[in-house]
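the following comprises the amino acid sequence and a computationally predicted model.
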Amino acid sequence: MSDVQQRIADLVKSNRVMLFMKGTAQFPMCGFSGRAIQILKAAGATDLKTFNVLEDEEVRQGIKDYANWPTIPQLYIGGEFIGGSDIMMEMYESGELQQALTAA
């Protein structure tokens, strides 16, 4: 495993709710990342940790390989890859996201 893949794995495993996004929770730098934050807040995510991929080019590229998912944001709950903002919205609307947050 490369250094960047190990860094990503450590972040995912050491944070119950981990969102790799563009910008920060307070200042999202793209619409999808902003939407992801809004969804997580609405779902009651209290211990959300974020990583701004715009500040680290290695992680920005490496996260796409880590989950074999081409886009950002990427959400991980309990160490498991959940998906991007569209999947988060579908899960929120069905109640699955809230269940995943509670179970993790």
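Structure received.

could you use CA atoms for every contact and neighbour count after this?
Fine.

which strands and helices sit next to the helix or strand harbouring residue 4?
Counting by DSSP states H and E, the element that carries residue 4 is helix 3-14. In terms of contacts (3 or more C-alpha pairs under 8 Å, 6 or more residues apart in numbering; DSSP states H and E), helix 3-14 is packed against helix 57-66.

in addition, the following structure is provided for comparison:
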Amino acid sequence: IEERCRQLTSRAPVVLFMKGSPAAPRCGFSRKICELLTEQKAPFDILADEEVRQGLKQPTYPQLYADGKLLGGLDIVRELAEEDELLDSIPAAAKAA
């Protein structure tokens, strides 16, 4: 499961691991992080692999990955957005796409 997650989170420069989808989030935290990313015009792909999500049992979701590494959950993303540092945390390859 860990190797599969590593591959999935590296498939795009920015990947959001969340409950549900942006159109139908399954929790308020997932809804809010999608709103923040959209407001900031931060490009992202969704990791919607329920098997991986269940297998990893992260302490909280959503989780945002940049360049295959965990950037953080809603609190970190919210803080980065409030400090106008969110786009600086996103790889240039994502912004060029």
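Perfect, I can see it now. Everything quoted here is computed from the prediction, not taken from an experiment.

quick one, the helix holding residue 4 of the first structure and helix 57-66 angle?
Helix 3-14 of the first structure and helix 57-66 meet at an angle of 70 degrees, taking axes from the mean of the first three to the mean of the last three C-alpha atoms, to 10 degrees as the criterion.

which helix or strand contains residue 87 of the first structure?
Following DSSP H and E, one finds residue 87 of the first structure within helix 85-94.

residues contacting residue 77 of the second structure?
Listed by C-alpha atoms under 8 Å, 6 or more residues apart in numbering, the contact partners of residue 77 of the second structure are 33, 36, 64, 71, 86.

repeat that for 7 Å
residue 86 (C-alpha atoms under 7 Å, 6 or more residues apart in numbering).

what's the counterpart of residue 62 of the second structure in the first structure?
By TM-score structural alignment, residue 62 of the second structure lines up with residue 73 in the first structure.

and the nearest residue to that match once chain neighbours are set aside, how many residues sit next to it?
Distance criterion C-alpha to C-alpha, 6 or more residues apart in numbering; nearest residue to residue 73 of the first structure, sequence neighbours excluded, is residue 21 at 4.4 Å. Using other C-alpha atoms under 10 Å, residue 21 of the first structure has 27 neighbouring residues.

give me the aligned partner of residue 21 of the first structure over in the second structure.
Under the alignment by TM-score structural alignment, residue 21 of the first structure pairs with residue 18 in the second structure.

residue 45 of the first structure too?
In the second structure, residue 45 of the first structure lands on residue 42 (TM-score structural alignment).

with residue 32 of the first structure instead?
Alignment note (TM-score structural alignment): residue 32 of the first structure maps to residue 29 of the second structure.

quick check, that match in a helix?
Yes. Counting by DSSP: H, G, I helix; E, B strand; the rest coil, residue 29 of the second structure is located in a helix.

can you tell me the closest non-neighbouring residue to the match of residue 45 of the first structure?
Closest to residue 42 of the second structure by C-alpha to C-alpha, 6+ apart is residue 87, at 6.4 Å.

roughly how far apart are that neighbour and residue 9 of the second structure?
Using C-alpha to C-alpha, to the nearest Å, residue 87 of the second structure is found at 18 Å from residue 9 of the second structure.
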